[in-house]
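# sequence plus the predicted model coming up.
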Amino acid sequence: MNNNSPQGAVSTPQVDIENDNSAAVTITAEQAGQRLDAALAAQLPQFSRNRLQSLIKAGSVLLGESKIVAVKYRVNEGDVFSLTLPEPEEAEPQPEDIPLSIVYEDDDLIVIDKPVGLVVHPGAGNHTGTLVNALLHHCGDSLSGIGGVKRPGIVHRIDKDTSGVLIVAKNDFTHKGLAEQFADHGRNGPLERAYQALVWGAPIGLKGTIDANLARATANRQKIAVVKADQGRHAITHWQLQERFGPEDKPALASLIECRLETGRTHQIRVHMAHIGHPLIGDQEYGAGFKTKHNKFEEPLCSLIANFKRQALHAGLLVIEHPRNGQIMRFESPLPDDFQGILQGLRQV
């Protein structure tokens, strides 16, 4: 309500845009007979008249289930128009000359040893400097149209601060074949994905399986959380103890775990290991409660862990069947230096 309206004048209600970029505008008696663009402009002052005219012409305004595309359409009292803003179109990623560590390459696929800090594909806050930008430069037009504009050739991903093996398709045939293998997660085929993780403490036993559904956390949509069995998406992680660190007669201070995925959910290993009480060393999101654990160690290990500001997770192994010739291909990546430094320090504890 406009409290500055002259006495006796009727003010027009103002409508807010909802979170889903939509709004419902009900025509008042005073607006009856007005042009549609004028009536909308009165209730949606956050938009210019020209912007509203463009939205009307684009079919973004409905009366009931009917699109109204005429800006001069005369409105009636009680008409309810729904306006839906189109999703903003993001710029097509451009080729960038970014160095790549190439493990293998042929006419159908390319295997990258992804370093820590490299984002896989463009997204919010990362529109340039991604693996996709680098691949477009390296592979040229052969990637265009594969897997969509934002993710050409990408069939799986690794978090920005996780290192290791990642495979990319160069054509539609290979993209389809690899996507089918990753969707199957090795249940009926040769696909293998193994990760090395340094975690706080050590799980009970030599190996185990974490079966816990995952979904976006309600309090923070950037994080993932374990949810009830009838909610979220099914997620299974198989783990095996590789090394245990600390005095033999006391609980382990840390351990090296190999994780193999039966499903591929966002942050799956990180959330699952935190869920069983053994978050990854350096994990700022899911291991915040363990951030002072490094004080248990002497120098230089104490400082190494304190300054390790990422999750200690590495995609060390990938096995696939080549979609073109059926050859079983095995790719491995050595641990990066910072991960290796902490590992060597733990072995001396």
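Arrived safely.

# contacts, neighbours, all on C-alpha from now
Will do.

# mind giving me the packing neighbours of the helix or strand where His272 lies?
Element membership for His272, per DSSP states H and E: helix 268-275. With contacts taken as 3 or more CA pairs under 8 Å, 6 or more residues apart in numbering; DSSP states H and E, helix 268-275 sits against strand 224-226, strand 236-245.

# report the buried residues of the longest one.
By that I understand strand 236-245. Ile236, Thr237, His238, Trp239, Gln240, Leu241, Glu243, Arg244, Phe245 (16 or more other CA atoms under 10 Å).

# now do the helices in the stretch 201-349 of the chain.
268-275, 301-306, 337-347 (DSSP state H, counting those that start in this stretch).

# how about Gln284, what does it touch?
Lys291, Lys309, Arg310, Gln311 (CA atoms under 8 Å, 6 or more residues apart in numbering).

# just the buried ones among the residues you listed, please.
Arg310, Gln311.

# output the contacts of Gln284 in TSV; the columns should cover distance to Gly326.
Shown next, in TSV, are the contacts of Gln284 (distance: CA to CA, whole Å):
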residue	distance to Gly326
Lys291	46
Lys309	40
Arg310	37
Gln311	35
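
# separation between Ala39 and Arg49?
When distance is defined by CA to CA, to the nearest Å, Ala39 is 10 Å away from Arg49.

# more neighbours, these two?
Per other CA atoms under 10 Å, whichever of Ala39 and Arg49 has more neighbours is Ala39, with 22 against 17.

# host element of that one?
Counting by DSSP H and E, Ala39 is found in helix 36-43.

# check Arg51 too.
Using DSSP H and E, Arg51 falls in helix 49-57.

# another one to put next to it:
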Amino acid sequence: MMDSDTSDLSQDELFEHYRFEASKGQEPLRVDKFLMNFIENATRNKIQQAAKQGHIWVNNKQVKQNYRVKAGDQVKVLFEHPPYEFLLTPEAIPLDVVFEDDQVLVVNKPAGMVVHPGHGNYSGTLLNALVHHIKDLPNNSSGRPGLVHRIDKDTSGLLVIAKTDMAMANLAQQFFEKSTEREYVALVWGSLKEDEGTIEGPIARNPKNRLQMMVFPEGEQGKDAITHYKVLQRLGYVTLVSCKLETGRTHQIRVHMKHLGHTLFNDGRYGGDKILKGTTFTKYKQFVENCFKILPRQALHARTLGFIHPTTGKQLLFDSQIPDDIAKCIEKWEGYAKHLDG
């Protein structure tokens, strides 16, 4: 009779849910603490249960919760059931469709919507809406239907979805070759010295905070990342900038702007939800708090998206309006900047 304890299951009988590689700068750290830093919304109890059941593997070997992760370790979390994204439930969630034909779909994602299911976000995602809207979407290399690229939960803006295998391959190649056009609008803390410039710096996970990414200027680790920025409007203690991506790394604009010394306004993960520039006056603090209430997320919007259509070969370029929350926050700062100028 088979034991109900899943620790006897071979790796072949389990499904991989998470895979992480410990960075070069990783100090020895218990695997349960390491995974707590890596997996959003994970409780220590859940991770310890996974370890007890033999579901945590390092370098293809089962480990206990007290195993110390070292630089270069391959850490995997496996379970008996497939990851939730493979059990996608179609949901009748309205989509803001900007363009659609038989090959591609361009949508304007609202802030607050997660792009695909993951730990703690098992429904209500863009992907749940897409599989309801379109039948038989092709899988990308990660097994996620239709997705060619993604943007963060609290970033709003344009995304292109592939509706056929051919479109998926073609668009993936365009993103790989960096031939797509992607422009974001961001409100950042402080006044930039230059009116325009380029930020170059490899991006990898922050070894001290695994939920953050960071720039490694010496190039000792990370993936190459290039962001071109241009000042659109100077508003006293904040600046409105346009950012064009040459590469598409996780949190790229958020990390690059922080590295430049200009963290995105109200970006809680990177410290932008504190008053980073300005005065100590109580009225100013109240003003900023009001701005945070108007815009309760990082001030980032994927405004422009351009690519070559997979079958017609035509260059397509789409623009979207800056959403109300960012627009109202800009308006508040415009009023404040006039007061400063006066």
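Perfect, thanks for sending it. Bear in mind the structure is a predicted one, so any value in this text is a computation, not a measurement.

# let's have the helices and strands packed on helix 268-275 of structure 1 in TSV, adding distance to Lys296 of structure 1.
Shown next, in TSV, are these (distance: least, CA to CA, whole Å):
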stretch	distance to Lys296 of structure 1
strand 224-226	28
strand 236-245	12
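
# neighbours around the corresponding residue of structure 1 for Trp189 of structure 2, how many?
By TM-score structural alignment, Trp189 of structure 2 lines up with Trp200 in structure 1. If you count neighbours by other CA under 10 Å, Trp200 of structure 1 ends up with 24.

# could you list every residue that touches Trp200 of structure 1?
So Trp200 of structure 1 contacts Leu253, Ala254, Ser255, His278, Pro279, Leu280, Ile281, Phe290 (CA under 8 Å, 6+ apart).

# let's see 6 Å
Ala254, His278, Pro279 (CA atoms under 6 Å, 6 or more residues apart in numbering).

# count residues in the vicinity of the counterpart of Asp106 of structure 1 in structure 2, would you?
Under the alignment (TM-score structural alignment), Asp106 of structure 1 maps onto Asp101 of structure 2. Asp101 of structure 2 has 8 neighbours, counted by other CA under 10 Å.

# among the contacts of Gln284 of structure 1, which recur in structure 2?
Using both residues aligned by TM-score structural alignment, their matches' CA atoms under 8 Å, structure 2 keeps these contacts from the contacts of Gln284 of structure 1: Arg310, Gln311.

# which one of the contacts of Gln284 of structure 1 is nearest Gly164 of structure 1?
Gln311 (12.9 Å; CA to CA).

# for stretch 205-225 of structure 2, buried residues please.
Result for stretch 205-225 of structure 2 [16+ other CA under 10 Å]: buried residues 205-207, 210, 212-216, 221-225.

# cool, and stretch 6-15 of structure 2?
Thr6, Ser7, Leu9, Gln11, Leu14.

# with stretch 84-93 of structure 2 instead?
Tyr84, Glu85, Leu88, Thr89, Pro90, Glu91.

# surely Gln196 of structure 1 touches Ala312?
No: when contacts are counted by CA atoms under 6 Å, Gln196 of structure 1 is not listed as touching Ala312 (8.0 Å).

# so which of those two has more stuff around it?
Between Gln196 of structure 1 and Ala312, counted using other CA under 10 Å, the more crowded position is Ala312 (26 against 22).

# return the residue of structure 2 aligned against that one.
Looks like Ala312 of structure 1 aligns to Ala299 there (TM-score structural alignment).

# if I look at that match, how far off is Tyr18 of structure 2?
From Ala299 of structure 2 to Tyr18 of structure 2 the distance is 29 Å (CA to CA).

# on that earlier part again, quick one: which of the contacts of Trp200 of structure 1 is nearest His322 of structure 1?
Pro279 (34.6 Å).

# what is the burial count for that closest one?
Around Pro279 of structure 1 there are 30 residues (other CA under 10 Å).

# so it touches Ile269, yeah?
No: taking CA under 6 Å as the definition, Pro279 of structure 1 is not a contact partner of Ile269, at 9.2 Å.

# secondary structure class of the nearest residue to Asn121 of structure 2 once chain neighbours are set aside, three-state.
Closest residue to Asn121 of structure 2 apart from its sequence neighbours, by CA to CA, 6 or more residues apart in numbering: Val114 at 7.4 Å. Three-state assignment for Val114 of structure 2 (DSSP: H, G, I helix; E, B strand; the rest coil): coil.

# mind checking how far the aligned residue in structure 1 for Val114 of structure 2 is from Ile158 of structure 1?
Aligned counterpart of Val114 of structure 2 in structure 1: Val119 (TM-score structural alignment). Relative to Ile158 of structure 1, Val119 of structure 1 is positioned 8 Å away (CA to CA).

# what do you get for Asp108 of structure 1?
For Asp108 of structure 1, the distance to Ile158 of structure 1 - CA to CA - is 21 Å.

# for Pro323 of structure 1, which of the helices and strands packed on helix 268-275 of structure 1 is the nearest?
strand 236-245 (25.8 Å).

# any idea how far that closest one is from the middle of the chain?
In terms of CA atoms, centre = their mean, to the nearest Å, the centre of strand 236-245 of structure 1 is set 25 Å apart from its chain centre.

# contacts for it next, please.
With CA under 6 Å, 6+ apart as the criterion, strand 236-245 of structure 1 contacts 206-211, 252-263.

# mean per-residue distance, it to structure 2?
Averaged over the aligned pairs, strand 236-245 of structure 1 sits 0.8 Å from structure 2 after superposition, using mean CA distance after the TM-score superposition for structure 1.

# skip the chain neighbours and tell me the closest residue to Met213 of structure 2.
In space, Met213 of structure 2 is closest to Arg205, 4.2 Å off (CA to CA, 6+ apart).

# need the counterpart of the one you found in structure 1.
So Arg205 of structure 2 corresponds to Arg216, using TM-score structural alignment.

# again with Met257 of structure 2
Checking TM-score structural alignment: Met257 of structure 2 goes with Met273.

# the spatially closest residue to that match that is not a sequence neighbour and Thr84 of structure 1: what is the separation?
Sequence neighbours aside, Pro279 is the residue nearest to Met273 of structure 1 in space, at 5.2 Å (criterion: CA to CA, 6+ apart). Distance, Pro279 of structure 1 to Thr84 of structure 1, using CA to CA: 42 Å.

# now Gly177 of structure 1
37 Å.

# does the residue nearest the centre of structure 2 sit in a helix, a strand or a coil?
By CA atoms, centre = their mean, structure 2 has its centre lying nearest to Asp152, at 3.4 Å. When classified by three-state DSSP, Asp152 of structure 2 comes out as coil.
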